[in-house]
Every structure is written in structure tokens, then in C-alpha cells.
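Asks: Build me a model:
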Amino acid sequence: MLKKIFITGLAGLIPIVITIYVVIGLFHFADRILGNFINKYLQEWLGYSVPGLGIIISILIVFIVGVIGLISRMRVTRFLERFILKFPVVNKIYLPVKRTVDFLFFQQSNLKKAVLVEYPRKGIYSLGFLTNEAGNDFQDILGRKLYSIFIPSSPSPLTGFTIVVPQEEVIFLDIGIEKAIRWIVSGGMVNPTDFEKSEGKLSFR
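Replies: Next comes the predicted model:
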């Protein structure tokens, strides 16, 4: 029992500690690079320096890049991305980071609902996400209402595939997108303790 409590506490603390460590590390890095560079000239010209200047400038740069990206409809961002991808070693680092960031900040908003579908064969269910109602081209051919379902890979939900499923075969889950993603990332280890099925829905309790 004590071992289980200890492991549970450790598992809860490790992500928090790593997150704090990374954030503080990034702030210190920005302060050392930008802050020291600019404070050197401030000290020479004005006779004083500003603590934490690098962090402030880094935040401003992020907002400026965001504004430029929105105004230019991401043209500047796409140009920089194409430039970075030309370098063999750098692109191997950039692409995985880019995909992760895109998923965390943008793609999740396109996932409307966590669902279960009977796939890849009868009796086996896959956890997926409703992304949209299938287009009329699909529905007109089959003569029924269809949903587009994204089935993510585990443990990395950054990749996966899309299937088209009839409305009556989609089981909606009363859980949030983030909880479903945590279940996928953990490979099912972070598992709800119980399922309750009622009126075509599955809910966790």
C-alpha cells in the first residue's frame, strides 16, 4: 500500500517538476542571451541594466511574431519554416517540435468530441475523435448520415488516420478531449475505473 502511494505521488510530481524546470530554464536562457546582450549596451550608454530584460523581450518577440503571422496570414511563418527545413540536422529537430506544438495549440480545437467506434473489426473498439460530419459526397452515395472520425495513434496522438462511420455506430463519450488524449498517451494505463453506458453514451465515473 505504501509503495503504491509513493509511486502515485511520484508520478504526480514528476510532470510538475519537469514542467517548472523547463519553463525556468527557458526564462534563464532567454535572459542570458538577450538580456546580457542588451544590458551590456545599456550599461555602457546609460550606466544601468534592467534585470529580467531578456524575458520581457522574448515575450514581446512571441507576440510580435504572432501578430505578423495573423496579419500576413502566416506567409512570414511559412517562409521561415521553408528556410529552416533546408538544413539537414535542424529539420530533424524542428519537425517533431512543430507537430507537437501544432497539436497542443491548434489541432485540439478541431476535435469536437471523444467517441468509440467498432474498429478495426466487430467486437473491438477504438477511441477516436469526432472531427466533422462527413461531406455530402459520402452521404449521397451511402444514403445515410456519416461522421468523420480521427483515430489517433498510441502513445503519440500526433499521427493517426481518419475513418467515416455511420451516425448510429458512433458511441459518444461523456469525457473531455484532454482526458481522452491522456488515456491514449498513457497506452491505457491512465484508465477510468468504471464505465457506465446509458442512452447510447459511455460516461466515466
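Asks: only C-alpha atoms for contact and neighbour calcs from this point on.
Replies: Fine.
Asks: mind listing the strands for the chain?
Replies: Shown for the chain, the strands assigned by DSSP state E span residues 113-118, 125-133, 146-152, 160-166, 170-173, 195-198, 201-204.
Asks: and the first one with strand 146-152, angle?
Replies: Between the direction of strand 113-118 and that of strand 146-152, the angle (axes from the mean of the first three to the mean of the last three Cα atoms, to 10 degrees) works out to 90 degrees.
Asks: Pull the contacting residues for residue 76.
Replies: Counting by Cα atoms under 8 Å, 6 or more residues apart in numbering, residue 76 touches 68, 69.
Asks: quick one on the thing from earlier: with distance to residue 96 as added columns, please give the strands of the chain in a markdown table.
Replies: Output for those, formatted as a markdown table (distance: least, Cα to Cα, whole Å):
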| stretch | distance to residue 96 |
| --- | --- |
| strand 113-118 | 25 |
| strand 125-133 | 22 |
| strand 146-152 | 16 |
| strand 160-166 | 15 |
| strand 170-173 | 30 |
| strand 195-198 | 35 |
| strand 201-204 | 32 |
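Asks: how close does the spatially most central residue of the chain sit to residue 110?
Replies: Nearest to the mean C-alpha position of the chain, by Cα atoms, centre = their mean, lies residue 104 at 1.9 Å. Using Cα to Cα, to the nearest Å, residue 104 is found at 11 Å from residue 110.
Asks: ok, now residue 14?
Replies: Distance from residue 14 to residue 110, by Cα to Cα: 30 Å.
Asks: try residue 101
Replies: Residue 101 is 14 Å from residue 110, by Cα to Cα.
Asks: one more, for comparison:
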Amino acid sequence: MRKYFITGLLILVPLAITAWVLHAVISTMDQSLLLLPVQWRPEALIGFKIPGLGAVLTVLIIFFTGLLTKNFIGKYIVSLWEKLLTHIPIVSSIYSSVKQVSDTLFSSSGNAFSKALLIQYPREGSWTIAFLTGKPGSAVAKHLEGEFISVYVPTTPNPTSGYFLIIPKKDAIELDMSVDTALKYVVSMGVVAPEVAEQAAAAQNKICN
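Replies: Got it, this is the predicted structure:
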């Protein structure tokens, strides 16, 4: 009985968490419908809400925003908008910080999370997974002797929080695994071995192809 119960948990818990996350994301994105005039909303047109319609609207808004800002006029409007935000005391600090992070993470030319590393943390003799984020800026590098790198050490099981460290390059070991595999290893608290994760990813790619 215990064996069957645990097997059922292993199957249903990931499905339940996935459904909960998707529901939370879609419900949040559905709030974009509030941008529409009241008479244009589904409940006014057909008498009931359509779950997921706001998600579609959000994707379209993001797509057309990116499309419009690719031309000269769009870039000029964005630059004016950013200049306006930088002159608002509290908003300027929040916006500039978030923009720097997003530009680093989503830029196609960025080096964020480019490699999975093995480093000693939080003390010598203890090892953990870290991700290469780049090199220290000139203002920091001039105070350091030797070659240093910037790394991000995620927490487990929530990798969205973690610690930023600047360590000597010689103290980091580059791992022969993808960033996705390393993240799965961290999230699973070491339960899902890298070899298993790599095999699962390969099998999934084979099915998709």
C-alpha cells in the first residue's frame, strides 16, 4: 500500500503543481483584459469570461510592442519614456535596476548563465553548483589581483533567489553539463542526477523531433 501511495504521489504531485502554476500565470495574465473598454470585454459581449483570453492579449501586446520599438520612431519614444522615468526619484532606481537585470538575462548577446560551474561555498570543502554571469566591472576589477569571474549561486529548491559572488577563476571548475541540466540538479536538491537529467532531455528531444 505504501509503495502504491508513493508511486501515485510521484505522478500526481508534479501534475498538480504544474496545473497550479499554469492557473496562477494565466489568471495573472488575464488581468490585461482590464485594459480594454468595458463594452469590449468578453463578459459584456458574450455574457461570460473566457479563461486564457487575457494571456493571448498579453502575448499580442508584448509582440507588437517589440515590433513597434524596432523602428526609428519607436526607439525615440522609448528613449523619451526612459528619460521621464529616470527623473522620478523612487521609480528611477527601481526601473534602472530591473532594466539592467532584464537586459543581462534576455539579451541575445549577453553572457548570463552561460556555463555551469562547481565552486566551494559557503566554506572550503563544501561544493555547490554556480552559474557564470560574466566578469567584474572595471571599478571592482582594479581592486583585485589576478583573474576573477562573477558567478550566481542559486538556492534550493527555489533558484530564483541566490547569492552573487566574485571569485578567482582558478577556484571554479567548469562542468560538462548544460545550464538546464544543472538547474534541474539544483531544484531537485541533488535527487535528479545530471546523467538522468541529460538522458531525459535527450529522450524528450528525440520525441519532439
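Asks: where does the TM-score land?
Replies: Here the superposed chains carry a TM-score of 0.57, computed using TM-score structural alignment, normalised by the length of structure 1; 176 aligned residues with a Cα RMSD of 4.8 Å.
Asks: Any idea which of the strands of structure 1 gets closest to residue 75 of structure 1?
Replies: strand 125-133 (26.3 Å; Cα to Cα).
Asks: Tell me roughly how far that closest one lies from structure 2 on average.
Replies: In the superposition against structure 2, strand 125-133 of structure 1 averages 1.9 Å from its aligned positions (mean Cα distance after the TM-score superposition for structure 1).
Asks: tell me the angle that strand makes with strand 160-166.
Replies: 80 degrees.
Asks: Strand 125-133 of structure 1 packs against which elements?
Replies: strand 113-118, strand 146-152 (3 or more Cα pairs under 8 Å, 6 or more residues apart in numbering; DSSP states H and E).
Asks: Read off where the longest one ends up in structure 2.
Replies: What it means is strand 146-152 of structure 1. Using TM-score structural alignment, the residues of structure 2 aligned to strand 146-152 of structure 1 are 148-154.
Asks: what residues does that stretch touch?
Replies: 128-136, 141, 160-169, 186.
Asks: Tell me which stretches of structure 1 form helices.
Replies: 2-30, 36-45, 53-71, 75-84, 88-105, 136-142, 177-185 (DSSP state H).
Asks: The closest residue to residue 78 of structure 2 other than its chain neighbours: neighbouring residues, count only.
Replies: Once flanking residues are discounted, residue 78 of structure 2 sits nearest to residue 69: 7.2 Å by Cα to Cα, 6 or more residues apart in numbering. Neighbourhood size, residue 69 of structure 2 [other Cα atoms under 10 Å]: 14.
Asks: Now check structure 2 for the residue matching residue 2 of structure 1.
Replies: In structure 2, residue 2 of structure 1 lands on residue 4 (TM-score structural alignment).
Asks: Next, the buried residues of the match of strand 146-152 of structure 1.
Replies: 148, 149, 150, 151, 152, 153, 154 (16 or more other Cα atoms under 10 Å).
Asks: Buried deepest among the helices of structure 1, which one?
Replies: helix 177-185 (a mean of 18; mean count of other Cα atoms under 10 Å).
Asks: counting contacts, what elements does that one pack onto?
Replies: Other helices and strands packing on helix 177-185 of structure 1, by 3+ Cα pairs under 8 Å, 6+ apart, are strand 113-118.
Asks: Structure 2: matching residues for the strand it packs on?
Replies: So strand 113-118 of structure 1 sits over residues 115-120 in structure 2, by TM-score structural alignment.
Asks: now the matching stretch, how far from the chain's geometric center?
Replies: Distance of stretch 115-120 of structure 2 from its chain centroid, counting by Cα atoms, centre = their mean, to the nearest Å, is 19 Å.
Asks: Show me what it is in contact with.
Replies: By Cα under 8 Å, 6+ apart, stretch 115-120 of structure 2 touches 126-132, 171-179, 182.
Asks: Among those residues, name the buried ones.
Replies: 129, 130, 131, 132, 172, 174, 179, 182.
Asks: re the thing from before, next one: the match of residue 2 of structure 1 from residue 188 of structure 2, what distance?
Replies: Taking Cα to Cα, one finds residue 4 of structure 2 at 22 Å from residue 188 of structure 2.
Asks: quick one: contacts for the counterpart of residue 182 of structure 2 in structure 1?
Replies: The alignment partner of residue 182 of structure 2 in structure 1, by TM-score structural alignment, is residue 180. Counting by Cα under 8 Å, 6+ apart, residue 180 of structure 1 touches 114, 127.
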